[in-house]
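A.B. asks: Pasting the sequence and the predicted coordinates here, then a few questions.
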Amino acid sequence: MNYKVDKIDNQTVEILIEGEWSKYEKQAIDEVKLSAELPGFRKGHIPEDILKSKFARTISNKVLDKFILDKYPEIINKEDLNVLAQPTVTDIKEQEGKISVKLSVPVFPEVEIKKYKGLGFTKEDYEISDEDISNALLYIANKHSKVKSADDREAQMGDLVSIDFKGFIGEKEFPGGSSEDYQLRLGSNSFIDTFEEQIVGHKKGDEFEVNVSFPEDYAEASLKGAKATFKVKLKHIQDIMAPEIDDDLAKSEGFTNLDELKTYISKKLTEGRERDVNERLFNQIIEKIASNSKVEAPDILIEREMKNKLEQFSKKYKREPNEEEAKLIRSNVIAELKEMLVMREILKKENIEATLDEVKAHIAENFNMKYEDVVSSENSSRFIAEIESNLKIDKLKKFIISNNT
């Protein structure tokens, strides 16, 4: 097989492939002949010379597809190219039974990491307090709560109220600021500012205004620091009656007594806090490594991620981002891609892999299935590849943290 690979830039290689046309032409003609339809001829019985004349473009496209499919994967494997996306055909030449195809291939850029060990980060301390455990117990108790109507009295903190509301900035109603029959637990701090406090003291059927200010760091840029008025109708008030936090509550959750439940809560809170601390630490370290590395985010990935992020923004805020917001989104996308490429490079340098035993154990623990049953199911290769990727990232996180603290 004759081919040549040239590096165009840090994101692109060009592959020139040469080969025999006739080998693939015969296959293409046979395939087209089976499906081609032409007045005066039965399907599958069109003479070859007429077929080549009337369906020349179709045959030519099939020849090209077969030629590339036959040669391209072998070249990629032989040259160990880290391909990002499908190649683009930039030139085709056919002459005297031979074909020459030039492909532009997007590849992962080379990454130069100066240092990724011994950066001297400090892991933050944490502890699980009695208040943390009490809050968790209160949450569990609330799950077993019963409600009764309190429409005959004023709303109080702790009540579950049903409200209709519409939000206005000045005289203009703003998107996403309205709802009907919304269930709100007063005191849950689900709403901004003193929204919930201003409902306290009102009775069923009251219609009133709530005046609040959005925080300066609010996610929606157009509402940051804005003063808003909500027109509210209080439709129902319910009193929430939570059970006592005692052994009976613990037994309803499957534990022997309250002390056993507290021990379990402490264990789970510790595990969760450890994950949060490690995740923040890992992100800080990777950000530092990426900032000190020579790494270029590929254009094709930037545009792909930008499309996804802009769609998510529009879906969430019901509008397109302004120029400043779009710039911030793009900046974050580029930073995330650079960090991804740095992580990918460290995985390769340290030869971090997920073993088959680890994959099997993960499937058994998290999905209560046997590996053999998963392999025999549809789309198993993608599912297993995702598990392997997640296990490798988990290993990478542990490696990065242990080598930089």
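C.D. replies: That came through, no problem. Numbering: from 1, shown residues only.
A.B. asks: C-alpha only now, for contacts and for neighbours.
C.D. replies: Fine.
A.B. asks: Let me know the secondary structure of Glu18.
C.D. replies: Of the three states, Glu18 takes strand according to DSSP: H, G, I helix; E, B strand; the rest coil.
A.B. asks: Contacts only, for it.
C.D. replies: The contact partners of Glu18, taken as C-alpha atoms under 8 Å, 6 or more residues apart in numbering, are 1-3, 98-101.
A.B. asks: how many neighbours does the residue nearest to it when sequence neighbours are not counted have?
C.D. replies: Closest residue to Glu18 apart from its sequence neighbours, by C-alpha to C-alpha, 6 or more residues apart in numbering: Ser100 at 4.4 Å. Each residue near Ser100 was counted by other C-alpha atoms under 10 Å, and the total is 19.
A.B. asks: Can you tell me the SS state at Ser100?
C.D. replies: Of the three states, Ser100 takes strand according to three-state DSSP.
A.B. asks: Just confirm it contacts Lys93, I think it does.
C.D. replies: Yes - counting by C-alpha atoms under 8 Å, Lys93 is a contact partner of Ser100 at 5.0 Å.
A.B. asks: ok, of the contacts of Glu18, which come out buried?
C.D. replies: Buried subset of the contacts of Glu18 (neighbour count, 16 or more other C-alpha atoms under 10 Å): 99-101.
A.B. asks: need these in TSV with distance to Glu207, can you?
C.D. replies: Shown next, in TSV, are the buried ones among the contacts of Glu18 (distance: C-alpha to C-alpha, whole Å):
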residue	distance to Glu207
Ile99	79
Ser100	77
Val101	73
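A.B. asks: What is the nearest of those residues to Leu356?
C.D. replies: Taking C-alpha to C-alpha as the measure, Leu356 sits nearest to Val101 out of the buried ones among the contacts of Glu18, at 39.9 Å.
A.B. asks: now the closest one, nearest residue through space, not along the chain?
C.D. replies: Leaving aside its chain neighbours, Val101 sits nearest to Ile92 (4.7 Å; criterion: C-alpha to C-alpha, 6+ apart).
A.B. asks: The one you found: which element?
C.D. replies: strand 88-95 (DSSP states H and E).
A.B. asks: who's in contact with that strand?
C.D. replies: 21, 99-105.
A.B. asks: out of those, which one sits closest to Glu127?
C.D. replies: Val105 (51.5 Å).
A.B. asks: how near is Phe383 to Lys348?
C.D. replies: Phe383 sits 22 Å away from Lys348, going by C-alpha to C-alpha, to the nearest Å.
A.B. asks: adding another structure so you can compare the two:
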Amino acid sequence: MTETLNEGLKREIQIVVPATELDSRLSARLEQLKGQVKLNGFRPGKVPTAHLRRLYGKSAMAEIVQELLNENARKTLEERGERAAVQPNFELPESEDETGDILSGKRDLAYKMTYEVLPQFTVGEVTGIKIDRPVAEVTDEELDAEVAKLARDSSEYQPKDGEAENGDRLTISYVGKIDGEAFEGGADENGMVQIGSGRFIPGFEEQLIGAKKGDERVLNVTFPEEYGAKQLAGKAATFDVTVKEVSAPVAVTVDDEWAKKFGIESLEKLRETIREQMQNQLNVATRTKIKRQLLDQLDERHSFELPPTMVEQEFENVWRQVTQDLERSGRSFEDEETTEEAAKADYRKIAERRVRLGLVLSEIGEQNAIQVTDEELQRALVDRIRQFPGQEKEVYDFYKSNPEALASLRAPIFEEKVVDHLLTLADITDRTVSREELFKDDEDADAAA
């Protein structure tokens, strides 16, 4: 074993495995096979080794070489006291003659192992990090509004003969046009629209107020600038609408009997359940904001060299998501008022931040003996499996046979446990805010996170 490169976090090691060792391992492997293989003309365990070598020698040697690569990588890192940032890369002989001789046990296995090591750094001061914790409580008015919304959403509708009013549901056929030409995806023979729901293009629902069954109307609307379909965003359009039916909601009596429709024994219990769900949403938002503050300050307190391959892999993950989102929405970098080059530079910084914080949190977790228990990992696996009804066994088998996939479930649990530990050391000041302020958009912070 000879080190041929030691530059920053990059390492390159030249390793030679003598042909005699390869041949010795192959002989041992073939001896094992003797008692396992069944060949016509030979009694069990009596197949000559030379015959086995001709039949299985190269395939057995290929397995031995793979085992040696992994074994030597582990041994090399242990002896050097290093931790690889990513899986080491092996540069093996490429010529068929060399490969053939190695698999036949006639030539030394000489190869190059390259890898990047995890950086060594000192964790900055984490005690007393100042956190401003925005706290919001569900008000009675918000709870009443949510219960009323649930009542509206669970209402049954009955056809009526009069004019459509706010809250009524209409069955319509429509054809959307731009500059007089129908556009793709802009027609429906039996569309449903509830006036006041805000689910259609701005102005669409309002122009149906007063309509009756059988009415034909031409609605004039403008698609929002941020509309998902790029070819429609910001454009004026008309919709030729025919009203097929007007239905009014049947008034719901909000009482214990209504609550039982949701499998809950009383209205009081239903209100408690809804309040708890709403409060959980607020708590998640609070958690997100204080975690962002914590990570921002950790990022500011740490600066060290990052493994290039880790950064590149993280960037590729981020960039793939960005381009897929743009493709789905039909938008471009120009629509986002940037260029691909500038966007790549921004997202590479995000990738670097993620890698840096991942290493910092990992080091803090290790120093404080923070671990993910088998029970916690099992719960995460069960939650993941539930997302794929009908494919439970396939998903279970995939994660159990794929260490990297299982690690992807462990990582967020570990991160949250480290964050919890750091928050116990932080200087946290609670600040009461409204629901609106808690959910107020912060694009810069969202991008950084």
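C.D. replies: The structure has been received and is ready for your questions. These numbers were taken from a predicted model, which means no experiment stands behind them.
A.B. asks: TM-score for the pair, please.
C.D. replies: TM-score for the superposed pair, counting by TM-score structural alignment, normalised by the length of structure 1: 0.72. Supporting figures: 378 aligned residues with a C-alpha RMSD of 4.6 Å.
A.B. asks: can you tell me which residue in structure 1 aligns to Arg275 of structure 2?
C.D. replies: In structure 1, the residue paired with Arg275 of structure 2 according to TM-score structural alignment is Ser266.
A.B. asks: got the contact list for that match?
C.D. replies: Counting by C-alpha under 8 Å, 6+ apart, Ser266 of structure 1 touches 128, 133.
A.B. asks: The lengthiest helix in structure 2 vs structure 1, average offset?
C.D. replies: Counting residues, the longest helix found in structure 2 (DSSP state H) is helix 267-300. Aligned to structure 1 and superposed, helix 267-300 of structure 2 gives a mean residue distance of 2.1 Å (mean C-alpha distance after the TM-score superposition for structure 1).
A.B. asks: Okay, strands next: where are they in the stretch 1-150 of structure 2?
C.D. replies: Ranges of strands in the stretch 1-150 of structure 2, per DSSP state E, counting those that start in this stretch, are 2-7, 10-17, 89-91, 109-116, 130-135.
A.B. asks: Pull out the buried residues from the last one.
C.D. replies: Right, strand 130-135 of structure 2. 130-131, 133-135.
A.B. asks: try the third one
C.D. replies: The neighbour-count check on strand 89-91 of structure 2 (16+ other C-alpha under 10 Å) flags Phe90 as buried.
A.B. asks: try the second one
C.D. replies: If you call a residue buried by 16+ other C-alpha under 10 Å, then strand 10-17 of structure 2 has these buried ones: 10-15, 17.
A.B. asks: now do the first one
C.D. replies: In terms of neighbour count (16+ other C-alpha under 10 Å), strand 2-7 of structure 2 has no buried residues at all.
A.B. asks: Now do the contacts for the aligned partner of Asp108 of structure 2 in structure 1.
C.D. replies: Correspondence of Asp108 of structure 2 to structure 1, assessed by TM-score structural alignment: Lys98. Neighbouring residues of Lys98 of structure 1 by C-alpha under 8 Å, 6+ apart: 18-22.
A.B. asks: now the residues you listed as CSV including distance to Phe55 of structure 1?
C.D. replies: Formatted as CSV, those follow (distance: C-alpha to C-alpha, whole Å):
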residue, distance to Phe55 of structure 1
Glu18, 24
Gly19, 22
Glu20, 20
Trp21, 17
Ser22, 16
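A.B. asks: Count the residues that sit near Asn404 of structure 1.
C.D. replies: Look at Asn404 of structure 1: counted by other C-alpha under 10 Å, it has 17 neighbours.
A.B. asks: just Gly228 of structure 2 next, same as before
C.D. replies: 15.
A.B. asks: That one contacts Ser329, doesn't it?
C.D. replies: Yes - assessed by C-alpha under 8 Å, Gly228 of structure 2 is found in contact with Ser329 at 4.7 Å.
A.B. asks: Of the contacts of Glu18 of structure 1, which are still contacts in structure 2?
C.D. replies: Mapping these onto structure 2 (both residues aligned by TM-score structural alignment, their matches' C-alpha atoms under 8 Å) leaves 2, 98-101 still in contact.
A.B. asks: any idea how far Ser266 of structure 2 is from the corresponding residue of structure 2 for Leu249 of structure 1?
C.D. replies: For Leu249 of structure 1, the aligned position in structure 2 is Trp258, judged by TM-score structural alignment. Distance, Trp258 of structure 2 to Ser266 of structure 2, using C-alpha to C-alpha: 8 Å.
A.B. asks: hang on, the earlier thing: list just the one of the strands of the stretch 1-150 of structure 2 that sits closest to Asp374 of structure 2.
C.D. replies: strand 109-116 (29.8 Å).
A.B. asks: So which other helices or strands are in contact with that closest one?
C.D. replies: Under the contact criterion of 3 or more C-alpha pairs under 8 Å, 6 or more residues apart in numbering; DSSP states H and E, strand 109-116 of structure 2 touches strand 10-17, strand 89-91.
A.B. asks: looking at those strands, which is closest to Arg80 of structure 2?
C.D. replies: The closest of those to Arg80 of structure 2 is strand 10-17. By C-alpha to C-alpha, the value is 11.1 Å.
A.B. asks: From Asn72 of structure 2, how far off is the residue lying closest to Ala62 of structure 2 once chain neighbours are set aside?
C.D. replies: Using C-alpha to C-alpha, 6+ apart and skipping residues adjacent in sequence, the residue nearest Ala62 of structure 2 is Leu103, 6.5 Å away. Between Leu103 of structure 2 and Asn72 of structure 2 the computed distance is 18 Å (C-alpha to C-alpha).
A.B. asks: Ok, Asp430 of structure 2 next?
C.D. replies: Applying C-alpha to C-alpha, the value for Asp430 of structure 2 to Asn72 of structure 2 is 53 Å.
A.B. asks: Also Gly100 of structure 2?
C.D. replies: The gap separating Gly100 of structure 2 from Asn72 of structure 2 is 21 Å, by C-alpha to C-alpha.
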